[in-house]
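Enquirer: Please work out how this folds:
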Amino acid sequence: MCNILVYDTTFYIRNRIKELVAKMDCTTVEVTTTQQLLASLSAPETVDLIIMDIMIPGEDGFALVKSISDMLHGIPIVILTSENKRASFVKGIQMGAADYILKPFEDDFLSSRIKEHVTKSKNRMTETREADKNIDLHQYLTRELIVAKKANYQVSLLFSIFHKNTKETSSSNEREYQRISEYLLPRLEDATFEQDLFVAYGSQSFIGVLPMCSEENRSLVDEKFIRVFSNLKLTNKALANYRLYNVFVTFPFDGETKDEIFSKLLTKTKYFMDNEKIEIVDI
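Expert: All right, here's what the predicted structure looks like:
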């Protein structure tokens, strides 16, 4: 199941795409103005693919593509247009489009491109999450603990969980969590310092390694993350029912080796979740 956002002023084009993707077990959201497009993207985790023309009356379609690409991480944009110029093709890709397809189009060709982009997007997100979880995090933590021991400073680990009150565990919820995780990751990461590592860890959680963050400074980090999350909720309706929870441990007080401190973080997180009656898909 996938959701495709279609921005085109021509009913015939929108209807053809709608009929095509219906055969792929996908749904479409049709918009005819930039205002409608941006309103539909207020909950980006509900969108798997954007198909749009660049020939927009009174607007710079390329600038709009770049704006959406900069705003949304990981959602492919397919330009579908009659603008048949090599320079336009090059510019569209440079602005962040994943593909540039000409009108008129063959149904089979467009269907195959849609399937490919949706599949690649989901696979890339999964691969990135697993790479972050299994390689970068542990390597970075090991290195930072070695340096911290020599330089005699503290290192804190942060476990962040986003959660809403629901007992449902359907595939649609798991997909929602995945999209929200992808949306939150770069925005919460912006709240960390340059030397920090902040990665996705599971479907509803993140882990941060914060060098030189002492026990005393943990409350400041917690407040900053909660403030950022609260501001995001004001502009993203999909976050309305969610809360963000943060759990910390600090080297050397909670452990002196990578395995000790990482184990303490997971144990403390699970204890916190049990007390708060929080259930998430995975950790």
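Enquirer: contacts, neighbours, all on C-alpha from now
Expert: OK.
Enquirer: In terms of helices and strands, where is the residue nearest in space to the middle of the chain?
Expert: Centrality entry for the chain: nearest residue to the mean C-alpha point is Glu182, 1.3 Å, by C-alpha atoms, centre = their mean. Using DSSP states H and E, Glu182 sits within helix 171-189.
Enquirer: go on, Tyr140?
Expert: Counting by DSSP H and E, Tyr140 is part of helix 137-151.
Enquirer: on contacts alone, who are the packing partners of that helix?
Expert: If you count contacts as 3 or more C-alpha pairs under 8 Å, 6 or more residues apart in numbering; DSSP states H and E, helix 137-151 packs onto strand 155-164, strand 197-200, strand 205-211, helix 258-276.
Enquirer: Leu49: what's it in contact with?
Expert: Contact analysis of Leu49 by C-alpha atoms under 8 Å, 6 or more residues apart in numbering lists Asn3, Ile4, Leu5, Ile75, Pro76, Ile77, Val78, Ile114, His117, Val118.
Enquirer: before we go on, could you also do this sequence so I can check it against the first one:
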Amino acid sequence: MSNILLIDKTPSSYRIKEIAHKLNIGIYEASNYMQALNKANSLIETLDLVIIDVLLEKDNGFELIETLKKEHPFLPIIILTSLNTKKSFVRGIKLGVSDYILKPFDDETLINRLKKNMSHKNHIKTPERKIDFNSYLETELLKSSKGNYPLSIGLFTFYNNISGLEENLEEYYKAQNIIYKKFEKLFFETDFFTPYGSKYFLVVLPFCKFENVKIVKQKIIEYGSSLLKELGMNSYAISTSFVTTPNDGTKKNHLIDKLTNQLNSNTTNKTNN
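Expert: Next up is the predicted model:
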């Protein structure tokens, strides 16, 4: 049986436990920093995933994630929270969490994310490549530096292009699953491509030069715009952001900051125009 450590004392925890039960997944629970750390350490041999709401009552959820990642770098962690800020999203990427899901969430979305991030046990199907993004990116940056070749990192999103129109998270979730499957075919086996959060996608392209990024961006925008029309999401648009080593730097945190700031600026400007 696959097992999850759940660190969430909000009403959402009951839905998570119901979903886990239907998938034949065991649930262990913790309510604070020390309890969560002790359980993770004692259960690590049988633990497949951690789900955490970073809005803990007394403790800092991000500090807990940082500690867990230091001690168990390949243990997948999903943030499931109502904290919807750019700062928290970026911090999640830097800490190497596998996913960032916003509350309220729909059951299908959580089921898909569980399947994506857990080991293949008891019919829980995951992608062939189970990769911790944080460790993967550190390794790829080191390889590109030693091999003296460029590495491009991209972040793109689909967003409501009409100013003042309320966002529909359920619509985002459903569209993201479809868009991910379609976009996956655009990239090579050597590339890394994954959905992140409710409406973002991360891509890492080894050997992609700075001058080639413009071509990749154009392909993403054209293909993405076509998909949005097919899905009837006519008020939505695609926005992209890319950084390339060594032109934009070589340090992971600096690159991620530049990437997210650039994307946030792009979407804000386009929405306001």
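Enquirer: ok so, going back, what's the helix holding Tyr140 of structure 1 aligned against in structure 2?
Expert: With TM-score structural alignment applied, helix 137-151 of structure 1 matches the range 133-147 in structure 2.
Enquirer: ok, average deviation of the matching stretch from structure 1?
Expert: With mean C-alpha distance after the TM-score superposition for structure 1, stretch 133-147 of structure 2 departs from structure 1 by a mean of 1.2 Å once superposed.
Enquirer: Identify the residue of structure 2 aligned to Asn15 of structure 1.
Expert: Counting by TM-score structural alignment, Asn15 of structure 1 has no partner.
Enquirer: quick check, Asn15 of structure 1 in a helix?
Expert: Yes. Secondary structure assignment places Asn15 of structure 1 in a helix (DSSP: H, G, I helix; E, B strand; the rest coil).
Enquirer: For it, give its distance to Tyr177 of structure 1.
Expert: 30 Å (C-alpha to C-alpha, to the nearest Å).
Enquirer: out of these two, which sits in the busier spot?
Expert: More neighbours surround Tyr177 than the other of Asn15 of structure 1 and Tyr177, with 21 against 13 (other C-alpha atoms under 10 Å).
Enquirer: Tell me the residue in structure 2 aligned with the more buried one.
Expert: Aligned counterpart of Tyr177 of structure 1 in structure 2: Tyr172 (TM-score structural alignment).
Enquirer: Identify the residues contacting its match.
Expert: Tyr172 of structure 2 touches Ser198, Lys199, counting by C-alpha under 8 Å, 6+ apart.
Enquirer: Of the contacts of Leu49 of structure 1, keep whichever come out buried.
Expert: Asn3, Ile4, Leu5, Ile75, Pro76, Ile77, Val78, Ile114, His117, Val118 (16 or more other C-alpha atoms under 10 Å).
Enquirer: could I get those residues as a markdown table with distance to Lys167 of structure 1 and secondary structure?
Expert: Output for the buried ones among the contacts of Leu49 of structure 1, formatted as a markdown table (distance: C-alpha to C-alpha, whole Å; DSSP: H, G, I helix; E, B strand; the rest coil):
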| residue | distance to Lys167 of structure 1 | secondary structure |
| --- | --- | --- |
| Asn3 | 24 | strand |
| Ile4 | 27 | strand |
| Leu5 | 29 | strand |
| Ile75 | 28 | coil |
| Pro76 | 31 | coil |
| Ile77 | 34 | strand |
| Val78 | 36 | strand |
| Ile114 | 33 | helix |
| His117 | 32 | helix |
| Val118 | 28 | helix |
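Enquirer: Closest one of the residues you listed to Val155 of structure 1?
Expert: Ile75 (34.2 Å; C-alpha to C-alpha).
Enquirer: if we can go back for a sec, in the helix holding Glu182 of structure 1, which residues are buried?
Expert: Buried, per 16+ other C-alpha under 10 Å, within helix 171-189 of structure 1: 174-185, 188-189.
Enquirer: Check the secondary structure at Val243 of structure 2 for me.
Expert: Once three-state DSSP is applied, Val243 of structure 2 turns out strand.
Enquirer: Next, count neighbours for the alignment partner in structure 1 of it.
Expert: Alignment note (TM-score structural alignment): Val243 of structure 2 maps to Val249 of structure 1. When neighbours are defined as other C-alpha under 10 Å, Val249 of structure 1 has 23 of them.
Enquirer: Asn148 of structure 2 too?
Expert: Residues near Asn148 of structure 2, counting by other C-alpha under 10 Å: 12.
Enquirer: Now do the contacts for it.
Expert: Per C-alpha under 8 Å, 6+ apart, neighbours of Asn148 of structure 2: none.
Enquirer: how does it look with 10 Å?
Expert: Taking C-alpha atoms under 10 Å, 6 or more residues apart in numbering, we find Asn148 of structure 2 in contact with Leu142, Phe207, Thr245, Pro246.
Enquirer: Please tabulate these in JSON lines, including the columns distance to Lys217 of structure 2 and neighbour count.
Expert: Output for these, formatted as JSON lines (distance: C-alpha to C-alpha, whole Å; neighbours: other C-alpha atoms under 10 Å):
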{"residue": "Leu142", "distance to Lys217 of structure 2": "24", "neighbour count": "14"}
{"residue": "Phe207", "distance to Lys217 of structure 2": "16", "neighbour count": "17"}
{"residue": "Thr245", "distance to Lys217 of structure 2": "16", "neighbour count": "23"}
{"residue": "Pro246", "distance to Lys217 of structure 2": "19", "neighbour count": "18"}
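Enquirer: out of those, who's nearest Gly164 of structure 2?
Expert: Minimum distance to Gly164 of structure 2 across those is 36.8 Å, recorded for Thr245 (C-alpha to C-alpha).
Enquirer: picking up where we left off before, help me confirm that the match of Val243 of structure 2 comes into contact with Leu157.
Expert: Yes. Val249 of structure 1 lies in contact with Leu157 (C-alpha atoms under 10 Å); the separation is 5.3 Å.
Enquirer: which neighbours do these two share?
Expert: Counting by C-alpha under 10 Å, 6+ apart, the residues touching both Val249 of structure 1 and Leu157 are Arg218, Ile261, Phe262, Lys264, Leu265.
Enquirer: tell me which of the residues you listed is nearest to Asn231 of structure 1?
Expert: Using C-alpha to C-alpha, Arg218 is the member of the shared contacts of Val249 and Leu157 of structure 1 that lies nearest Asn231 of structure 1, at 20.2 Å.
Enquirer: Tell me the residue in structure 2 aligned with the closest one.
Expert: Using TM-score structural alignment, Arg218 of structure 1 pairs with Val213 in structure 2.
Enquirer: show me what contacts its match?
Expert: So Val213 of structure 2 contacts Ser152, Ile153, Gly154, Leu205, Lys219, Ser241, Phe242, Val243, Thr244 (C-alpha under 10 Å, 6+ apart).
Enquirer: Thanks again, I'm all set now.
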